[in-house]
Structure formats: structure tokens, C-alpha cells
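Q: Provided below are the primary sequence and the corresponding predicted coordinates.
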Amino acid sequence: MPSHSLTSPEIFQHVRIVMGMVVGLSVTRLLNGLVRIIQHPNQTRIYPVHIGWVLALLLMLLHFWWWELWLVELPVWTFETYLFLIIYAITLFFLSAFLFPDSISDYTGYEQFFIARRKWFFTFFGLTVVFDLIDTLIKGPAHYAMFSIEYWFRVPVYLVLCGIAIVSSNRRFHLAFVMLGLFYEMSWIIRHFETLQ
């Protein structure tokens, strides 16, 4: 144990190193998958919904890393908070792995793969929505007050859509969901996270 008490910013710097490693692995997996598709376009049939979720998840990971900078202001750190944040980051990595597994040779292409494995993907996606809510609450009332009623509407809507995506293989629904998710995420970031002031 150190001979002096660590400040919250010092603890945050320690924690963000571990979170950064996990987020880095997630981004690497997604980028490698996209590069593999570009390098071998005829090897596996692509699926626009799958590519849409890859882009949405890349955006979510960048957003997550930016969003977590607010933790520097957390007055008290506990091991439980640290563990929660690492599990949150690991959940995002699982989403990346579900989009680009080591092999999809058992499937005819990314469409069949994505629809067949959608229950896993959207279960973990729903978990990230819940983790996002807890993460926001951890940062304190001053933080979540800046989002207005929209945030509290956003969470249940995403959970309902994830529930539908788990049980439904309707291609039109999945296309609409990924388009909504991608554009809404971009809108949310532009409106709320342009600066950290």
C-alpha cells in the first residue's frame, strides 16, 4: 500500500489504463474485421445491418472513452466502482467479438451469422444500456441532470428495441433499428458531448 492517500484523479488515471486496454482490444477487433472484409470482399457475403452495427459500436466505443473522462471528478473511488467499469468495458468487448468472431465458416455469410447469433448480441447490447444508466448515476446528480428527460426516455426505449431484436428475425426491423441507433448515437454525441466543459 502507498504511504500516502491517493487523490481521485490519481486513482482515475490508474483505472483508465485498464479500461483503455479493453476498449483498445474492442476497437482493434472491429477494425481488423472491417479490413478483412475490404481485403477479401468475395470471401464472405457482407450484410448491411451487420456493418451498421460495426460502425455503431465503433462510435459507442469512442463515445464511451470520451464519456468516462467525467470520472476524474468522482470524489470517492471504491473497488466496486472499479470492478463495475471494467465489466462495462468487457461487455463492450464481447459485443465486438460477437460481430467479428474468429470464424463464420459455419454460415453462408454475415447475414445468416448475425441473425442466428442476434440473441447474444442484443442481450449484451441491452446490458450496455443498463450499465450506461448505472455509470451515469455514479457520476452524480450534476452529471445526469444535464441530459433532461430525454435520457430517461432513451433507456427504456433501447431496452424494448433490444427485446424485440432478440425475438424477431425480421430484416426490415433490424435495418430500421441499426439506422436509428447509428443516427441517434451521432445526434446524442453532437448535442451533449462536443466539449467537456
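A: Yes, it's here. Numbers count the residues shown, from 1 in each chain.

Q: switch to C-alpha atoms for all contacts and neighbour counts from now on
A: Fine.

Q: which residues of this structure fall in strands?
A: In the chain, no segments count as strands under DSSP state E.

Q: residue 56: neighbour count?
A: 19 (other CA atoms under 10 Å).

Q: contacts only, for the residue nearest to residue 127 when sequence neighbours are not counted.
A: Nearest-residue entry for residue 127: residue 91, 7.7 Å, with adjacent residues in sequence omitted and distances by CA to CA, 6 or more residues apart in numbering. Residues in contact with residue 91, defined by CA atoms under 8 Å, 6 or more residues apart in numbering, are 124, 127, 128.

Q: need those residues in TSV (columns: neighbour count and distance to residue 46).
A: Output for these, formatted as TSV (neighbours: other CA atoms under 10 Å; distance: CA to CA, whole Å):
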residue	neighbour count	distance to residue 46
124	19	22
127	17	26
128	21	25
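
Q: next up, the contacts around residue 76.
A: If you count contacts by CA under 8 Å, 6+ apart, residue 76 has them with residue 8.

Q: distance-wise, check it relative to residue 8.
A: Plainly put, residue 76 is 7 Å away from residue 8 if you go by CA to CA, to the nearest Å.

Q: same question, residue 124
A: Noted for residue 124: a distance of 30 Å to residue 8, by CA to CA.

Q: now for residue 60, how many residues are close by?
A: For residue 60, the tally of surrounding residues (other CA under 10 Å) stands at 19.

Q: got another, please set it beside the one above:
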Amino acid sequence: MDPQAVNELFPHIRIVIGMVIGLAIARLLTGIARLIQHPKRYRVSLIHLLWVFSLLAELALFWWWEFALSRLSSLTFGTFIFLIVYALTLFLLCALLFPEDLDEYADYEDYFLNRRRWFFGLFALIFVLDVVDTALKGPARWNHYSADYLIQVPLGLGLCLVASLWANKRLQLAMALLHITYQLYWTARVLTAPL
């Protein structure tokens, strides 16, 4: 594929991904607005809110890092499908945080703790998809992050397994705080790394 074709195809791919990510952001923001509009309807949960804000940051980071695809010499339909699956997985994580109703649960914390296996299963998938995404962007990108990936992916997958198995509130709070700390680290890396 010639560079001109990649330049023409990339905005199309970015628009489709942007629509899915936009829906995910809208889901989170609508959920936050519902909490503000009806503060007495369901008790607010710190664990739940930390994951909501963490996923907002995750969506922004995903959107930023996907710009690096514009530098690829070729884009295939397989790459397009992969990116859609990645974006849809992020959307599903957001949809899990704000269900249509909580009738079966006491509050958002009860809901999150009961749905944690789904949440952390999808979250573990994000780690795997991110490795593939980085590999797609070429050897230079992989070499830039490879040492971190050797630590973050196995550690992240292990922590997702632990968090999916135990509903302990302190453990769940620690997981959310650990992930936010991790995101702050990657945000600092973004500020110093080339796209």
C-alpha cells in the first residue's frame, strides 16, 4: 500500500474508532451525571468512581496512542478489525461500570464487586490487545516500551486474576489506586515519548 493510500485510509479508521470511543466516554459521563442528578438513589462507591475516572483516562490515552498508526507504511483490513475489537472492549468495560439499572444490587459497589470477574476479564484482555497494538506500530515503538511490557503485562494479568477472584474491598481499592498510579506513569512517558 502506498503512503498516499495510508494517509487517505487512516482518517477513516480513526473516525470509526472515535465513534466507539465517543460512545464509551458518553456512557461514563452520562453515568457520572446520573450520580450528580440523583445522589440519594444509589450510594456512591469510591472503588467504582476510581475505575470510572481511570477508564476516562484510559480512553484518552488509547485515542492519543492510536495516532501512531498514521506512520504505518500499510494498513490492512485485519488491522482495522483488530482496532475495532480493541475499542469495543474498552466500550464494554465502560458499559459494565454503568449498567442500565441496579435493581438487583444494593449500590454501585455491590454491583461492581458482583461483576468483577467480567470487568477484570475484559481488563486483562486490554493488556493483551495493547501488546498487539504496540507490535503493529513497528519495531521502534516496541523497542521503546519493551522493558516496561516485560513487567507490566504479566503483572497486570496477575493482578486482574487476583482482583477477579476476591471481592475484598481493600484489595479492590488498592487495585484501582495502583492502576491510576500506573496511568500517571504512562502519561509522564507520553509527555517525553515521540508518537
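A: All right, it came through fine. Just so you know, these numbers come straight off a predicted model, no measurement behind them.

Q: can you give me the TM-score here?
A: TM-score for the superposed chains, counting by TM-score structural alignment, normalised by the length of structure 2: 0.95, backed by 194 aligned residues with a CA RMSD of 1.5 Å.

Q: state which helix of structure 2 is the longest.
A: Once structure 2 is assigned using DSSP state H, the helix that runs over the most residues is helix 3-37.

Q: mean per-residue distance, that one to structure 1?
A: Helix 3-37 of structure 2, aligned to structure 1 and superposed, deviates on average by 1.0 Å (mean CA distance after the TM-score superposition for structure 1).

Q: any idea how far that helix is from the chain center?
A: 12 Å (CA atoms, centre = their mean, to the nearest Å).

Q: now it: buried residues?
A: Within helix 3-37 of structure 2, the residues that qualify as buried are 6-7, 9-10, 13-14, 17-18, 20-29, 31, counting by 16 or more other CA atoms under 10 Å.

Q: show me what that helix is packed against.
A: Using 3 or more CA pairs under 8 Å, 6 or more residues apart in numbering; DSSP states H and E as the contact test, the elements touching helix 3-37 of structure 2 are helix 46-65, helix 77-97.

Q: give me the angle between that helix and helix 77-97.
A: 0 degrees (axes from the mean of the first three to the mean of the last three CA atoms, to 10 degrees).

Q: what angle do helix 3-37 of structure 2 and helix 46-65 make?
A: Per the same axes, to 10 degrees, the angle that helix 3-37 of structure 2 makes with helix 46-65 is 160 degrees.

Q: which ones are touching the aligned partner of residue 31 of structure 2 in structure 1?
A: Counting by TM-score structural alignment, residue 31 of structure 2 lines up with residue 33 in structure 1. Residues in contact with residue 33 of structure 1, defined by CA under 8 Å, 6+ apart, are residue 100.

Q: can you tell me how far residue 33 of structure 1 is from residue 145 of structure 1?
A: According to CA to CA, residue 33 of structure 1 and residue 145 of structure 1 sit 38 Å apart.

Q: and what of residue 163 of structure 1?
A: Taking CA to CA, one finds residue 163 of structure 1 at 27 Å from residue 145 of structure 1.

Q: can you check residue 86 of structure 1 too?
A: Here the criterion is CA to CA. By it, residue 86 of structure 1 lies 25 Å from residue 145 of structure 1.

Q: quick one: which of those two has more around it?
A: Relative neighbour count places residue 86 above the other of residue 86 of structure 1 and residue 145, with 19 against 12, counting by other CA under 10 Å.

Q: identify the residue of structure 2 aligned to the more buried one.
A: With the correspondence set by TM-score structural alignment, residue 86 of structure 1 lines up against residue 84 in structure 2.

Q: surely that match meets residue 17?
A: Yes: in this structure, residue 84 of structure 2 is within contact of residue 17 by CA atoms under 8 Å, at 6.2 Å.

Q: average gap between stretch 78-93 of structure 2 and structure 1?
A: Between stretch 78-93 of structure 2 and its aligned partner residues in structure 1, the average distance after superposition works out to 0.3 Å, using mean CA distance after the TM-score superposition for structure 1.

Q: chain center to that stretch: distance?
A: For stretch 78-93 of structure 2, the distance between its averaged C-alpha position and the chain's averaged C-alpha position is 10 Å (CA atoms, centre = their mean).

Q: how about that stretch: buried residues?
A: 80, 83, 84, 86, 87, 88, 89, 90, 91, 92, 93.
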